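[1] Starting from these lines, generate the structure:
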Amino acid sequence: MNRSRLLLLGAEAVAQGAIDAGLSGVYAYPGTPSTEITEYIQRSAPARQSGIRSAWSANEKTAYEAALGMSYAGKRSLVCMKHVGLNVAADAFMNSAITGVNGGLVLAVADDPSMHSSQNEQDSRVYGRFAMVPVLEPASQQELYDAMFHAFELSEAVRLPVIMRMTTRLSHSRAGVELKASLEQNPLSAEYAPGRFVLMPQNARVQYRHLLDLQPMLEALSESSFLNQPVEGHGPLGIIAFGIGYNYAMEARKAHSIECRLLKIGQYPLPRTQVNELFEACSEVLVVEEGYPVYEELFRGYFGSAKVRGRMDGTLPRDGELTTDLVAAALGVKPPETATTPEIVVGRPPELCKGCGHRDMFDAINIAIKENADHHVFSDIGCYTLGALPPYNAIHTCVDMGAAITMAKGAADAGLRPAVCVIGDSTFAHSGMTGLLDAVNDRTPVTVIIADNNTTAMTGGQCSSASGSKLVNICIGLGVEEAHIRTIVPLRQHLHENVSVLRDEFAYNGVSVVIAQRECIETAAKKKRRAAASAQ
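    Presented below is the predicted three-dimensional model:
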């Protein structure tokens, strides 16, 4: 293998860049499209030889706090999550902008425009502006790799966390990446700085003032960043393109011989001088940004709405991913004819795997609950969310990680009976335990069904933080009566027994937990293949 050049996914380019930039630890909870960053580091022989810590965390908040602790000790740390995961980590993230960091801390966030595997199209750049920390948004796999060196250096120079923002299309596409010489890890140098890290009000006020005072420096650094640069061109039309939007703009410009000025943006806060120069030279500016119209809205307020085009005026679609054709159409090029799908091609919605234990679990739930005319099953984020689709139609809500238990509790408080919820083992460990504690404390009549398949299956089979006997012990520790912690095996031959257990717990006027325990069929098959291969 040629060590100097590798074919990498965007997520893998971030991972390799972090390894080569002197990383000491990565912390993450799996979430598409960010999962491959941590998996790449876990598979990397050089990372193992260097002792880089790379196990999964229970959730994004614990991951961020652990990464901050490693930074406090002087080491370079990376924390990875998808966009909605940053909501979970937001408390620690926002406050880390006030404390600052010691060793470099990079937060890699993968946004998911078009919601390929997410509940919303949230734009993480808003968090960067909110926290007033630097944000990097590279436009290619090579830039992602190079920007990891820059991000750690920047983090240590300004002593702030740095966000590395990517989107699904960049994270999950491949390109050749030229590698640099790797750096040594930082020495251990824990910082004794209670004035920074003890966020009592008197300290926090000083630190917040310091963060405000840093803003002109951050803007000056953006002015000189290799990620921000004008592209040669002339004429009254201008384009300001952010991150991967730069690729679409350049492709449209070249394919259709469009003459215009173009400013590429990949580091925030905005380089004000470069932006002003573009707007002064142009009578009209198209803003191409993947995600929310975060900066288009600012430009409209500063330069006037008549001069700015983009997502807010319908020149580009307000939702979904951008494409080269969409950008070309915004520049006046007639869009190509949309090919019609042949009738023979039938849509294939996702479904539970053949032989999946969740299928037998939902069969039992549907039989046990159908005797109740007004029944609702609250659920959560995982493979089992597919139980909302035919032929099961078994669940009725899926809002955010951990909401199954708390929504069921609220419905029970309103008088709904039975109040039933389904949550996975990994999701329960992520953010379900506190909801169960609330139910125990209030003695709320809810039945919590934990679909324990012994893995985080939806994102590819990563290890689960809690499964098997650990789940039972957690529920006991939270105060659930042992008599109402029941374990079932979701198999066809146990259907009658499982239905009976569920009926009993649905009728119980208190907190009950039913653990439907059966290993994921995919991870079981992988184990069998590995065992067969090692036996040869």
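
[2] okay, CA-based contacts and neighbour counts for the rest of this
    Fine.

[3] what about the strands in the stretch 251-400 of the chain?
    261-265, 267-268, 284-288, 308-309, 376-378 (DSSP state E, counting those that start in this stretch).

[4] OK, contacts around the nearest residue to residue 188 once chain neighbours are set aside?
    Nearest-residue entry for residue 188: residue 74, 5.5 Å, with adjacent residues in sequence omitted and distances by C-alpha to C-alpha, 6 or more residues apart in numbering. Residue 74 makes contact with 102, 103, 104, 186, 187, 188, 189, 190, 191, according to C-alpha atoms under 8 Å, 6 or more residues apart in numbering.

[5] Which among the strands of the stretch 251-400 of the chain is found nearest to residue 47?
    strand 267-268 (27.7 Å; C-alpha to C-alpha).

[6] quick one: contacts of that closest one?
    Contacts of strand 267-268 with the rest of the structure, by C-alpha under 8 Å, 6+ apart, involve 134, 135, 136, 137, 138, 218, 219, 222, 225, 227, 228.

[7] among those residues, which are in strands?
    The strands, defined by DSSP state E, take in 135, 136 from those.

[8] now, among the contacts of strand 267-268, which is nearest to residue 363?
    residue 137 (45.9 Å).

[9] Residue 41: helix or strand, and which one exactly?
    Per DSSP states H and E: residue 41 is located in helix 35-43.

[10] now do residue 475
    Residue 475 belongs to helix 469-478, assigned by DSSP H and E.

[11] Pull out the buried residues from that helix.
    Across helix 469-478, burial judged by 16 or more other C-alpha atoms under 10 Å covers 471, 472, 475, 478.

[12] Another sequence for comparison is provided below:
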Amino acid sequence: MAQQLLLGDEALAQGAIDAGLSGCYAYPGTPSTEIMEYFQASAEASERGIHRQWSSNEKVAMEEALGMSYAGKRAMVCMKHVGLNVAADGFVNAAITGTNGGLIVTVADDPSMHSSQNEQDSRFYAQFAMIPCLEPSSQQEAYDMAGYAFGLSEQQQLPIMLRLCTRLSHSRADVRTAASKTAQNGLQPADAAARRFILLPAIAKRNYDALCAKQDTLVASSEASPFNRYEDGADKSVGIIACGIAYNYLQEAFGGKCPHPVLKLSQYPLPKKQLAQLVASCQTVMVLEDGMPFVEQMLRGPLGNDRILGRLSGELPRTGELNPRLVGKAFKLELPAVTTLSPLVKIRPPRLCDGCPHINTYDALGEALKDFADAKVFGDIGCYTLGALPPYNAISSCVDMGASITMAKGAGDAGVFPAIAVIGDSTFTHSGMTGLLDAVWENSPITVMILDNGTTGMTGGQDSMGTGRMAEICAGIGVSRDHIREFVPLPKNHAANVQIIREEAAYRGLSVIIARRECVQTLRKKKR
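    Model prediction:
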């Protein structure tokens, strides 16, 4: 065995390579981005011809990975938790079609919303789809789970969710790696093309019956899983269920000497036998989980259960990340003092980079809209969301990927004028194009500003599918070429840019303005 110092994301990626992966599909999103970046930088992945290109959005990535599984190859799809909302159609239906080659759906959750709009817990999606979910407690388990998940997927003919969280994804540990396997051949496409992949109602009903019939087998698999473990303890006043990385936090809080019985939980559905053993032998049960109270809610039930403690009962905070200090506080352990920050250390909010093209765009937009007292600007997900902060105070909303155009259209339908949508190039090709098509259909009186910096800037400069093609895409969707305007956001062009925005904002129909200048960070990387 070799040993490497790896992020949790990197450990999973290397585990997948060593397990015979044929392709990974993903859309960048913190904290999952480094998985694909590891594949793209891997000489081994290159030599093996592993597919490792970004997809235009998570739904596309999910379906591409399912297609590779259909063809009998081992595939992985990666996204952050809110990306699973975008992929949900293909994700849920993949549980109904089943899989051929092993298929891992890797989802990185972001408790405390470090870089996200919410802190939803992806385990609910796995339960909803009725598929197994694996939740590593360490970087080593993230590595080990890749091969295990592929095998489980092929055994059960189901996609397997592998849930990471921010701290595991973005922290490093020594990982022991095993000898790498050649790419998994799986079954041939002709064998995979059994009619179960055709979800006509009659076939879908049979498939769903088969999925329901597998649930007892999936529970038995959890009970036999090497990643679930019952650890007895002398003090049975409280038993502990430690889910995923929470097991790591528990060990840290107690210095590796927890006196209570512990059920280490890293594979779902819940292992009934170990769970029953814990509940029967302990007076109360504390549930430790990083994310929403998923397990705790199931155990408490709709009427509540005073024996079950955790986020819902108040022993742990209802929201935010779990950590060893919160675990220690819940068990009333003596905690070390927290070092206070020096008054010289100031908390600084994020801001647009010096030289960012969005600065010049927002300066022009702000000046142009002084002529429109009722103007509303609908923002989107990306670096340019920082336009909501001073000194710009430029946008009125930011909800989800692509919502700028559709919200502007809805506001325009309600009589708001001018309604301006601000969206980045990567977000536009991710989920803005369909909203633009709606606006084309009705010639909605809105102005769509596409901030084209030639990359997916917020997540580190990944490729953007529409780079250099924005005007052609908009024209192809049906926007009048007379109202597709382009400018370069630079101080020397400020007056001309303000005039373009004024003219299109005043137009009582659909217009698109493309502000095109390369991201300063990707430009610096190229120069280096």
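
[13] wait, which of the strands of the stretch 251-400 of structure 1 is closest to residue 113 of structure 1?
    strand 284-288 (13.8 Å).

[14] Where in structure 2 does that closest one align, residue-wise?
    Counting by TM-score structural alignment, strand 284-288 of structure 1 lines up with residues 284-288 of structure 2.

[15] After superposing, tell me the mean distance of that stretch to structure 1.
    After superposition onto structure 1, stretch 284-288 of structure 2 sits on average 0.6 Å from its aligned residues (mean C-alpha distance after the TM-score superposition for structure 1).

[16] Mind listing residues that contact that stretch?
    With C-alpha under 8 Å, 6+ apart as the test, stretch 284-288 of structure 2 has contacts from 237-243, 246-247, 278-279, 295-296, 306-311, 322, 327.

[17] 6 Å instead?
    With C-alpha atoms under 6 Å, 6 or more residues apart in numbering as the test, stretch 284-288 of structure 2 has contacts from 238, 239, 240, 241, 242, 246, 296, 307, 308, 309, 310.

[18] Ok, stretch 253-261 of structure 2 next?
    Counting by C-alpha under 6 Å, 6+ apart, 231, 232, 233, 234, 235, 236, 239, 324, 328 sit against stretch 253-261 of structure 2.

[19] cool, stretch 357-366 of structure 1 as well?
    So stretch 357-366 of structure 1 is contacted by 490, 491, 499 (C-alpha under 6 Å, 6+ apart).

[20] Highest neighbour count among those residues?
    residue 490 (24 neighbours; other C-alpha atoms under 10 Å).

[21] Spell out which residues sit in contact with that residue, please.
    357, 360, 361.

[22] same thing but 10 Å
    356-364, 451, 497-498, 515-518 (C-alpha atoms under 10 Å, 6 or more residues apart in numbering).

[23] Of the residues you listed, just the buried ones, ChimeraX syntax please.
    To isolate the buried ones among these in ChimeraX, judged by 16+ other C-alpha under 10 Å, type:
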select :356,357,358,359,360,361,362,363,364,451,498,515,516,517,518
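
[24] How many residues are close by the residue mapped onto residue 421 of structure 1 from structure 2?
    Matched to structure 2 by TM-score structural alignment, residue 421 of structure 1 sits across from residue 421. Applying other C-alpha under 10 Å, we find 28 residues neighbouring residue 421 of structure 2.

[25] Residue 421 of structure 2 is in what secondary structure piece?
    Residue 421 of structure 2 belongs to strand 419-424, assigned by DSSP H and E.

[26] what's the following helix or strand after that strand?
    helix 425-427.

[27] Relative to structure 1, what is the average displacement of the helix or strand immediately after that following helix in the chain?
    Remark: after helix 425-427 of structure 2, the chain's next helix or strand is helix 433-442, criterion DSSP H and E. Helix 433-442 of structure 2, aligned to structure 1 and superposed, deviates on average by 0.4 Å (mean C-alpha distance after the TM-score superposition for structure 1).
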